[in-house]
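>>> fold the following.
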Amino acid sequence: MSDKPIQIGLLFFPGMTQLDVTGPFEVFARLPNARIHLLWKRIEPVVSDVGLPLMPTTTFADCPDLDVLCVGGGPGQVTVMDDDDLQAFLRDKGGSARYLTSVCAGCLMLGGAGLLDGYRSACHWLLIDQLKAFGAIPVDQRVVVDRNRISGGGVTAGIDFGFKVAALLCGEDVARRLQLFLEYQPEPPFDITVQNAPPELLAEIRAAAVPMVRERAAAGQRALAKLRASERPRTEKAIA
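Sure, this is the predicted structure:
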């Protein structure tokens, strides 16, 4: 194993769903020679979607080149998805990372930055269809690996995702030992999934989520519009 530190960045932003990235963080932080960067524009507390304060450690400007960039989702995505600084950061550090990764709806933020076109991706089940707008290929799996893009499904899938990334970075033996140490042996108290839930319950949840889903879709369209506008001058310059 190389002595070179493994540089891992996890994006923080106001309104994030913290478990999307703190689940993987619990695994990544224990990898040998890992350097973890909790990333945001400024070193100041951000508050998660359910009120948990979180403190970034590294600004976008000070972020080193990364081996792994991980982006989670959350309601705050609606506000930050088309943020110029964030889009530029994702294209810069995400585009050069060894592995560009996401959990839950974080994939939509990568899509909005133009980084998922032609790639297979997982997503939260309520939002997975929105991947098509970015040229991505929706896949209904817990963890999806497509070349150097790795994605986890909704929220808790980030833990499974974390062990998969750990195995790719440090080998299966390291990941297996970590899984044992962290006593990851899920026993859900209720046998209910998207695959086996009663249709009426799924319909009820989908109906309640309509405003959120529409907000996310609108945010994605704004991000795509900004991306296309930023690409147009480069294209015109190249033609000239």
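>>> can we go C-alpha only for contacts and neighbour counts from here?
Noted.
>>> just want the most central residue of this structure.
The residue lying closest to the centre of the chain (C-alpha atoms, centre = their mean) is S102, at 2.4 Å.
>>> elements contacting the helix ranked longest in the chain?
Across the chain, the longest stretch assigned as helix under DSSP state H is helix 210-239. On a contact count with 3 or more C-alpha pairs under 8 Å, 6 or more residues apart in numbering; DSSP states H and E, helix 210-239 meets helix 77-80, helix 106-112.
>>> second input sequence below; structure requested for side-by-side comparison:
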Amino acid sequence: MATPLEIGLLVFPDFTQLDLTGPVQVFSSLPNANVHLLWKRIEPVKSDGPIVLSPTKAFADSPQLDVICVPGGYGTDALMEDGEVLAFLRQQSREAAYVTSVCTGSLVLGAAGLLKGYRAATHWSAREALPYFDAILSEERVCVDRNRVTGGGITAGIDFALTLVSLLVDRPTAEAIQLRMEYNPAPPFNAGSPDTAPRQVLAAMREKMAPGQARRLEAVRRIVAR
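Next up is the predicted model:
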């Protein structure tokens, strides 16, 4: 039997659960794969909603991963300045086949120096921050640049994971997982992108997000200045 794939996803305080659980649902359908939820310690970790998850392995006990993935969420602002997390990502990235993220998780990869010269995607509200890390901004829903695979915001995590499965295994395997999940999106509104959302909806969301975006940019500039 072939050696199992080792796939690890970070969990951390204030992660966005769908950034994590969408890909986990896809990866858990892979035959011959071990999926790990990783954090500094084995202790419950609260998402940015009511869901609390328990890591399955501490950083120190993680195997060498074939895939390392950082989901996004409000907690990524703190992660960008967390030396222990950044060191773990750098260590794993040396031998990982794929270094990946969903949503604002790409900013954490950037802070670790892992996106320099790579095209990368992120949540639309964080696009102005990504180039500070010498990444090349992509507005694709899923961006593949060599062994860096990054997804856009939140729901793009499912698209990201299916794309990655097609690279890790093959397209028929990814299509079978998509069919099992009945992933057949038909959104009720055409408001899922700043390019298509009604102007008043976009304006209200930009106003709501502005304080958080300002704090994030302040942190990014502080990191880059170092």
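>>> ok, back up a step: can you redo the helices and strands packed on helix 210-239 of the first structure as JSON lines with distance to V194 of the first structure?
Below are those laid out as JSON lines (distance: least, C-alpha to C-alpha, whole Å):
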{"stretch": "helix 77-80", "distance to V194 of the first structure": "23"}
{"stretch": "helix 106-112", "distance to V194 of the first structure": "19"}
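>>> deepest in the core, which of those helices is it.
Ranked by mean neighbour count under mean count of other C-alpha atoms under 10 Å, these are led by helix 106-112, which reaches a mean of 29.
>>> mean shift between that one and the second structure?
With the two structures superposed, helix 106-112 of the first structure lies on average 0.3 Å from its match in the second structure, counting by mean C-alpha distance after the TM-score superposition for the first structure.
>>> OK, contacts around the residue nearest to the centre of the first structure?
For S102 of the first structure, the contact set (C-alpha atoms under 8 Å, 6 or more residues apart in numbering) comprises C70, V71, G72, L110, I150, S151, G152.
>>> determine which two of these are furthest apart.
L110 and G152 (13.0 Å; C-alpha to C-alpha).
>>> so which strand or helix has the residue nearest to L19 of the first structure when sequence neighbours are not counted?
Nearest non-adjacent residue to L19 of the first structure, counting by C-alpha to C-alpha, 6 or more residues apart in numbering: V155, 6.1 Å away. Under DSSP states H and E, no helix or strand contains V155 of the first structure.
>>> how many neighbours does V155 of the first structure have?
23 (other C-alpha atoms under 10 Å).
>>> hmm, it is touching C123, no?
No: counting by C-alpha atoms under 8 Å, V155 of the first structure sits too far from C123 to count as a contact (9.2 Å).
>>> who touches both of the two?
Listed as contacting both V155 of the first structure and C123 by C-alpha under 8 Å, 6+ apart are V103, C104.
>>> helices of the second structure, start to end?
Using DSSP H, helices in the second structure cover 17-27, 76-79, 83-93, 105-111, 156-168, 171-180, 199-225.
>>> to N190 of the second structure, which of those helices lies closest?
Counting by C-alpha to C-alpha, N190 of the second structure lies closest to helix 199-225 out of these; the figure is 11.5 Å.
>>> tell me which of the helices of the second structure is the most buried.
helix 105-111 (a mean of 29).
>>> which helices and strands does it pack with?
Judged by 3+ C-alpha pairs under 8 Å, 6+ apart, helix 105-111 of the second structure is in contact with strand 67-70, helix 76-79, helix 83-93.
>>> so how far is the first one off the chain centroid?
On the basis of C-alpha atoms, centre = their mean, to the nearest Å, strand 67-70 of the second structure is displaced by 7 Å from the centre of the chain it belongs to.
>>> are any of the contacts of S102 of the first structure buried, and which?
Buried by 16 or more other C-alpha atoms under 10 Å: C70, V71, G72, L110, I150, S151, G152, out of these.
>>> I figured the third one hits L110, correct?
No: here G72 of the first structure does not reach L110: they are 9.8 Å apart, not a contact under C-alpha under 8 Å.
>>> which residues touch the closest residue to R222 of the first structure other than its chain neighbours?
Excluding the flanking residues, the one nearest R222 of the first structure by C-alpha to C-alpha, 6+ apart is D82, at 6.1 Å. D82 of the first structure makes contact with G112, A219, G220, R222, A223, L224, K226, according to C-alpha under 8 Å, 6+ apart.
>>> would CSV of the contacts of S102 of the first structure with distance to D20 of the first structure be doable?
Below are those laid out as CSV (distance: C-alpha to C-alpha, whole Å):
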residue, distance to D20 of the first structure
C70, 9
V71, 8
G72, 5
L110, 15
I150, 14
S151, 11
G152, 9
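>>> return the distance of G118 of the first structure relative to R147 of the first structure.
For G118 of the first structure, the distance to R147 of the first structure equals 11 Å [C-alpha to C-alpha, to the nearest Å].
>>> actually G15 of the first structure, sorry about that
30 Å.
>>> what of P45 of the first structure?
34 Å.
>>> also D84 of the first structure?
Using C-alpha to C-alpha, D84 of the first structure is found at 27 Å from R147 of the first structure.
>>> same question, K93 of the first structure
On the measure of C-alpha to C-alpha, K93 of the first structure and R147 of the first structure end up 17 Å apart.
>>> and A136 of the first structure, by the same measure?
13 Å.
>>> between these two, which one's more packed in?
A136 (22 against 10).
>>> go ahead and confirm that one touches L115.
No: using C-alpha under 8 Å as the test, A136 of the first structure is too far from L115 to be in contact (9.0 Å).
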